[in-house]
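Asker: Below is the sequence, then the predicted model.
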Amino acid sequence: MSLVLDSAAQDLLFREARTANTFTDEPVTDEQVRAIYDLIKYGPTSMNQSPLRVTLVRSPEARERLVRHMAEGNQSKTATAPLVAILSADNEFHEELPQLFPHFPQAKDAFFGERPVRESAAALNAALQAAYFIIGVRAAGLAAGPMTGYDAEGVRKEFLDDDHTPLMVVNIGRPGPDAWFPRNPRLEYDQVVTTV
């Protein structure tokens, strides 16, 4: 066997894991979200950058405000999911670098002095962290429904600020009835991997 992770864990995280479209009404607790974050924060990023920010949408009022910005096909499932998270990239993440990178405190200005450089780094590394977040949700025995079908500028204005770029909205909970669409095919190894 080439993988150290046992088959059950492989299935939980990848083979049997699916994007959920319906959820039960079982709550997702703050403790569960904290456990997810405390696991995924160790996922590798460039220079230990940590630009991902998570906004949990819990109150009915906030949920209603979010649903207005979702694409029509995403509104119902976002309205009824036990928990919704807005994942965004903090374009001012470099302000935390001195504490995350203590052996090289000048990294903040040396690499990230220009806003376009920060935005590019934030987008890439927050996207990596968003993927880890989805895997963390699965590791907690929950299902994730990540979506990019929404009015990004509307979500930013409603929930974030000019220094944050929304990446995706993720519904989180236990899968409900008929939660899965049929699985689409994936590219095979030889279609993806080239050796030079």
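Answerer: Great, that's in hand. Source: prediction; values computed, not measured.

Asker: From here on, just use CA atoms for contacts and neighbour counts.
Answerer: Noted.

Asker: What's the first helix or strand after whichever strand in the chain runs longest?
Answerer: Criterion DSSP state E: the longest strand present in the chain is strand 164-173. Remark: after strand 164-173, the chain's next helix or strand is helix 189-192, criterion DSSP states H and E.

Asker: Below is structure B, check it against A:
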Amino acid sequence: MDTALALEVSAQNLLFREAHTANTFTDEPVSDEQIEAVYDLVKLAPTAFNQSPLRITLVRSPEARERLVGHLAEGNRAKTRTAPLTAILSVDLDFHERLPELFPVMPGLKDSVFAEVETREQAGTLNAALQAGYFILGVRAAGLAAGPMTGYDADGVNKEFFGDGKQKAIMVVNIGRPGQDAYRPRGPRLSARDAVTTL
């Protein structure tokens, strides 16, 4: 099972087999240095034209946390109040402004392919979601647990935290060391036989 993969079994377990969505956390803090180290891995994830549209808003202060909690589904409020750190992952809808710097081999890209707002939002959201998946793996690589959530009022979060309309939330993630009874039993997954087709 493990011999087909280059990654050592302990790393496979840390990132995948032993990792779960955490619902409780200890009060051990998560430092800015840890998040910067996570981002230094995440930024290497692939995005179309290297557009890198993911933005991460760290919610640390009690005031900011309560502003966020008010927009969460009831089942997500208690765990967000007690997580040492919560991140709002969002798409920067003006990501195209950085393309001359991030993808200089096509200098006209910003004003051609991504000139239309709808095209930008669609491409940015897809690629930010891809980066969000890598962010969760980066959190796990730091030895921390992630509790990603989409149970929130998106319009409310966007107005509360991104009032200028230039960013849109795609996910909220609680981050920290897993607490007591942090994990529910793992649900079933499709097998490769069910999910993979060879043509």
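Answerer: Thanks, I have it. Remember, it's a predicted structure, so these values are computed and weren't measured experimentally.

Asker: After superposition, what's the TM-score, could you say?
Answerer: TM-score for the superposed chains, counting by TM-score structural alignment, normalised by the length of the first structure: 0.99, backed by 196 aligned residues with a C-alpha RMSD of 0.6 Å.

Asker: The second structure: matching residues for the longest strand of the first structure?
Answerer: Mapped onto the second structure using TM-score structural alignment, strand 164-173 of the first structure spans residues 167-176.

Asker: Quick one: distance of that stretch to the chain centre.
Answerer: Centroid separation for stretch 167-176 of the second structure versus its chain: 6 Å, with C-alpha atoms, centre = their mean, to the nearest Å.

Asker: Distance of the residue nearest the centre of the first structure relative to Met168 of the first structure?
Answerer: By C-alpha atoms, centre = their mean, the mean C-alpha position of the first structure lies nearest to Ala130, the distance being 2.9 Å. As judged by C-alpha to C-alpha, to the nearest Å, Ala130 of the first structure and Met168 of the first structure stand 8 Å apart.

Asker: ok, back up a step: what's the match for the residue nearest to the centre of the first structure in the second structure?
Answerer: Under TM-score structural alignment, Ala130 of the first structure pairs with Ala132 in the second structure.

Asker: how near is that match to Gly124 of the second structure?
Answerer: Ala132 of the second structure is 12 Å from Gly124 of the second structure, where distance means C-alpha to C-alpha.

Asker: any common contacting residues for the two?
Answerer: Here Ala132 of the second structure and Gly124 have Leu54 as joint contacts, going by C-alpha atoms under 8 Å, 6 or more residues apart in numbering.

Asker: The aligned residue in the first structure for Val91 of the second structure: helix or strand, and which one exactly?
Answerer: Counting by TM-score structural alignment, Val91 of the second structure lines up with Ala89 in the first structure. Counting by DSSP H and E, the element that carries Ala89 of the first structure is strand 83-90.

Asker: and that strand, how far from the second structure on average?
Answerer: For strand 83-90 of the first structure, the mean deviation from the second structure after alignment is 0.3 Å (mean C-alpha distance after the TM-score superposition for the first structure).
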